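K.L.:
sharing a model that was predicted from the sequence below.
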Amino acid sequence: MPKGFQAMTPHAAPPISVEGLRRSFRGPDGRPFDAVAGLTFRIETPGTIVSLIGPDGAGKTTLLRLLAGILTPDAGEVRLFGRRPDTNDPEFVATLGFMPQRFGLYEELTVWENFKIFGALRGVEGAALETRFRDLMTLSGLKGFEEREAGKLSGGMKQKLGLSCALLSEPKLLLLDEPTVGVDPLSRRELWRILEAMRTRTGMTVLVSTAYLEEAARTDRTMLLSKGRLLAEDAPDALAQTTAGRGWRARALKDAEEARLARALMHDVRAASDSPAAAPWLDAVPHGEYVDLLTAADHTRSGTPPRLATDAPEAHLEPRAPTLEDAYCALTFPETRAVHAALAAPARRTDPPAPTRTAGNPLNAQDVQDAVVAEGISRRFGAFTAVADTSFRVRRGEIFGLLGPNGAGKTTTFRMLCGLLAPSGGRISVAGVDLRTARSAARAKVGYVAQKFSLYAQLSGRENLEYFGGCFGVSGRALRERIDELTAGGELARRLDARVGELPLGAKRELALACALIHRPEILFLDEATSGADVCARRAFWRRIVDLARAGTTVVVTTHFMEEAEYCDRFLIQDAGRVLALGTPLEVRRRAGAASVEEAFARIVTDARRRNAEGFAS
């Protein structure tokens, strides 16, 4: 809580008061389920920022919509500053600011036109609207884009515009539903800067749901939901202390063994999916030069770490301070065990045969050896250059990352690698096949998971798998066995015959990955496949990806979660269509003089933009 704010008087109404709140929906099987199941809590002090965290389907979005008056509860009561939610009540509307997941913008209208609409809805017009518009344009960094259509803004700029529209009436309470999903670290930092500035200026209370636990850790209080119920709530540091004595840090004793150590320990964690009592480690996450470990509760002994994985390189273990991530994983693991089991299932060894050169495949020996080759590629859209003279190679069996801020050109680069977009210049080979001369042959060797999951919503999960299997020549008994193998033990196995449009997000993510792997591809392309996933789902997903790489599959990934870059063997950082850095996580961190990939990312991109601005000015 910022300095200067005082606790409320005993008779003042709290910013949020919720008693016995319940809201049910009908599930895919036709049975009702409680999205919010009898919640009771209070946010007593104005001016606080409270984070709302939890697994997929925990009820976070439903709760925020109930507070905003968009949904009506089946039972219980909500009061905001003593007032019941009522979107027809002008005073309630003026009290509240709400930013939904997709920002709620009118994308065909300009920035200024969006402000005029949101101002009219909140009773802010005339000189007051113009004054607040100028202030928010300056605060958000959108000054100069007033006449730009919202749909033509980058993801980070849309995020800041959505937040600015929600702040237009200077609300006493601001509700944010995962506002930073799908945007880069620099844009996330900007959002939190804006929030802190507005809180200091107006005393606004904020309730924000987030998939980023480092964001939750900076708030005054954290609420952890699962299956519509409140698992825990306290200050982030107090929640972290619930796992004191269970955290360890491992460091490889030999240089260049960090990646091998991390993968061995992640492989060992997989046993916890089936039997937590049998597995020493509940979580293993690469962080810089270390691997941070969390023991399962049954393996916690004072000061004595469990043994490392049998195939791990020699490493030094030391205790570390507990974190909010530790508490989250420990508290939610029993709730998300099925997700762990499905996404962390072992992968069968599938070393692909090395391609050979033919008349229709005129590649040199190095091109054949590498899984992906991009040589001097560029892509122009009219007068705009999205990618300029980019070159890199991805080795077979490597996990390779494409990182960059929104609008950096990485999605365009990714689409060119997948054969979905032809380069304007340069050349690309994939799985030993030149995309210019044999695009169909290359596509047969790759799997692709799009950010929006490219699934057929009207078909069942099984029908989607059968369709994609047929497209790649997998049929009959082989297809049935492959479907069983890819879906065994997870939530999807129970929902295979449900329509995809009715599946929860976690099951859709599992299905999209299964469809991409149905034909045992040599190369797997992942385009922000974990966007919107909670930390446990992301960790389980990445344990699966690491296992696939161990089994011989090459993986190329784009992500805005900088912690995921630590799983990569190498990655590049791109901005304004050009490569700024390329190397292993350790090499990039050392080059930037940073302790983490996120810090290195911020420094490299910021420094490059400053140099470009100085060059332009001169």
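P.N.:
Received the coordinates, thanks.
K.L.:
from here on, just use CA atoms for contacts and neighbour counts.
P.N.:
OK.
K.L.:
mind checking the end-to-end distance for stretch 521-541?
P.N.:
17 Å (C-alpha to C-alpha, to the nearest Å).
K.L.:
report the central residue of this protein.
P.N.:
Central residue of the chain (C-alpha atoms, centre = their mean): S531, 3.5 Å from the mean position.
K.L.:
give the contact list for that residue.
P.N.:
Counting by C-alpha atoms under 8 Å, 6 or more residues apart in numbering, S531 touches V181, G182, Q451, T559, H560.
K.L.:
sec struct for the spatially closest residue to L105 that is not a sequence neighbour, please.
P.N.:
Spatial nearest neighbour of L105, chain neighbours left out: G162 (6.5 Å); criterion: C-alpha to C-alpha, 6 or more residues apart in numbering. Secondary structure state of G162, per DSSP: H, G, I helix; E, B strand; the rest coil, is helix.
K.L.:
now do L580
P.N.:
Per three-state DSSP, L580 ends up strand.
K.L.:
got a list of what it touches?
P.N.:
Counted by C-alpha under 8 Å, 6+ apart, L580 has contacts L572, I573, Q574, I604, V605, A608.
K.L.:
which of the residues you listed has the largest number of neighbours?
P.N.:
Highest neighbour count within these: Q574, with 25 neighbours (other C-alpha atoms under 10 Å).
K.L.:
quick one: contacts of the helix or strand hosting that residue?
P.N.:
Using DSSP states H and E, Q574 sits within strand 570-575. Contact with strand 570-575 is made by 398-405, 407-410, 565, 579-585, 601, 605, as judged by C-alpha under 8 Å, 6+ apart.
K.L.:
try this one side by side with the last:
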Amino acid sequence: MTSSLLSITNLGKSFKTQNKTIAALSNFNLNLEEGKMVALVGADGSGKTTCLRLCAGLLKPSEGTVDLLVSKDSVTYMPQKFGLYEDLTVQENLSLYAALYGLPYEQRAQRFKRLLSLSSMENFTGRLAGKLSGGMKQKLGLICTLVKSPRLLLLDEPTVGVDPFSRLELWNIVVELTKAENMSVILSTSYLDEAEKCDHVILLKEGKTISEGSPSELKKITAGKTYFCLPPRDVVARNVQSLLLKTSGVVDALLQGGGIRMVIDSLSTKQRENIDKALKNCKVCPVDSSLEDTMIFLNRKLSETSYSTDISAVNINTGAGEGPAVIQASHVIKKFGSFTAVDDCSFEVRKGEVFGLLGPNGAGKTTTFRMLCGLLPPTDGELFVSGINVRKASKKAREKLGYVAQKFSLYGPLSVMGNLDFFASCYGLSGQKKKERIEAMLQNFSLENVKDMVAEDLPGGYKRRLSMACALIHDPDILFLDEPTSGADPMARREFWMRITQLSAKGVTVVVTTHFMEEAEYCDRIVIQDAGKTIASGTPAEVRSLAVSSSKANPTMEDAFIAIVSQFRGKVSS
């Protein structure tokens, strides 16, 4: 018979601001049994982090109770920004956290060996934490959290910002230790495939539980409502997807495996006619529902809102790849001392194309980005942006492009309007033209209601909107996006990619990196890098075909990514 570790009853937490009181969590209930995994899923601001912080004792409830039925020192919590000491080595971080958690000295060597083996970090014990890739930092943070085996483990977005390869490794660590040591886990995640592996899932919206149950129970909500649509070869799938998302009766549409996965509610005759028109000449068949289908379905039904991006001008037959090359990279090399970050990289990007740079953490993607933007000079090779040699005229090249960095890099103390005004001036806008572009960005990115808010106080989704608005305020020809949807929930990611579809249809060239492999399906072509080298390139379909095997006849992009990187690393190690 299993025992309970945690009992939560009618839990609520409110925060007071200058003007009002915000209910971050309301009437939350949970009975957590030993050895079970619970996933908290919801959009930005749904209350996931607040719930975890209440469970960890870092916040006091405004109402209700959190009854911890084990000792407090048997609970560990890994926040989104885990406090690694970057000037200490991997081994020194482990030793420090072992001391902080009170792990007996005689148990440390064996525990360290097990954790390092699980995380494949045995060969990096002497490396400074600050010199690790993003994925390795996450792994180090996780094993530091687990240095003393807890009864209850609290994880806040443990795999955010890491590549699929590292995400798989992180998840395997959690699963293996949970089973071996009978831990209970509560985690928040933006990845619904991770939530599907848990025993119980709680869907949150604006601090309230909208549904909960086992993954199989929740998937029944959208059973019979999910379909797969395969457009003709001469039709751009992302354009069909955008049209479907704006069609009444279509609750969700997601690019997947070269086609579109749809969730369709009960339809009126007129709605069915509109959907049939959008799907003209497409092959459609029913498919099994997923947890993500249910999450989107419940959120859209409750809010009764449509996506705000206007894609009415998008032509489904408009593709990219036939125009002139606006970005050319030829045998580019970048070295930092003896370390080669980018090794003989070559590619072209054409006008209006959406081009994806993919790869594990530390593969060289961001370095390639920064060279293309003129922020880093290449050690060797040539880079041309809009016909301008970046090595010789980087400032002139930068005038042609917009750039959104991985991390929020705007001016936190300035308001939304202040940031827009500042960046408009930096790009040389003034007078009526400047005023018009600011107003256009406020409207296009739905920022009117928060225009006077200080940027650092904005929710994560609004920060991403503001970053995009500032990057586009001068109407650039080329847009560089470095992991723009990291940490975003599925609904925010759909809204984001509708904007990219709209920009591409208008002739804007987009270069993007992402760790969400489903997003690679939005790209016209992609390049996969690892250890600075190009290890695969082509259309999404061509890249997926590289992973076809007897066991995977129809691999997803994530399947292909993991297979390609694994094969490359196997060849390198052998």
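P.N.:
Happy to help now that I have it. The structure presented is a predicted model; accordingly, all values stated were derived computationally and were not measured.
K.L.:
TM between them?
P.N.:
Here the TM-score for the pair of chains, by TM-score structural alignment, normalised by the length of structure 2, is 0.93; 562 aligned residues with a C-alpha RMSD of 2.2 Å.
K.L.:
just to revisit the earlier point, among the contacts of strand 570-575 of structure 1, which lie within strands?
P.N.:
Among the contacts of strand 570-575 of structure 1, DSSP state E puts I399, F400, G401, L402, L403, V579, L580, A581, L582, G583 in strands.
K.L.:
ok so, going back, alignment lookup: the residue nearest to L105 of structure 1 to structure 2.
P.N.:
When structure 2 is aligned by TM-score structural alignment, G162 of structure 1 is paired with G141.
K.L.:
that match is in contact with L84, isn't it?
P.N.:
Yes. Counting by C-alpha atoms under 8 Å, G141 of structure 2 does reach L84; the two are 6.6 Å apart.
K.L.:
so what does L58 of structure 2 match up with in structure 1?
P.N.:
L58 of structure 2 maps onto I70 in structure 1, by TM-score structural alignment.
K.L.:
nope, W497 of structure 2 is what I was after
P.N.:
So W497 of structure 2 corresponds to W542, using TM-score structural alignment.
K.L.:
same check on M121 of structure 2?
P.N.:
Match for M121 of structure 2 (TM-score structural alignment): L142.
K.L.:
L414 of structure 2 too?
P.N.:
Matched by TM-score structural alignment, L414 of structure 2 corresponds to L459 in structure 1.
K.L.:
now that match: closest residue in space, sequence neighbours ignored.
P.N.:
R499 (5.4 Å).
K.L.:
what about the match of W497 of structure 2, helix or strand, and which?
P.N.:
Judged by DSSP H and E, W542 of structure 1 forms part of helix 535-550.
K.L.:
next SSE after that helix?
P.N.:
Criterion used, DSSP H and E; the element after helix 535-550 of structure 1 is strand 554-558.
K.L.:
tell me which strands and helices that following strand is in contact with?
P.N.:
strand 399-403, helix 410-417, strand 523-527, helix 535-550 (3 or more C-alpha pairs under 8 Å, 6 or more residues apart in numbering; DSSP states H and E).
K.L.:
find me the equivalent region of the second one in structure 2.
P.N.:
Residues 365-372 of structure 2 are where helix 410-417 of structure 1 lands when matched by TM-score structural alignment.
K.L.:
ok, now stretch 105-116 of structure 1?
P.N.:
Under TM-score structural alignment, the match for stretch 105-116 of structure 1 is residues 84-95.
K.L.:
what is the end-to-end distance of that stretch?
P.N.:
From its first residue to its last, stretch 84-95 of structure 2 covers 12 Å (C-alpha to C-alpha).
K.L.:
so what touches it?
P.N.:
108, 112, 124-131, 137, 140-141, 143-144, 147.
K.L.:
mind checking which of those residues are buried?
P.N.:
With burial judged by 16 or more other C-alpha atoms under 10 Å, the buried subset of the contacts of stretch 84-95 of structure 2 is R108, F112, R127, L128, A129, K137, L140, G141, I143, C144, V147.
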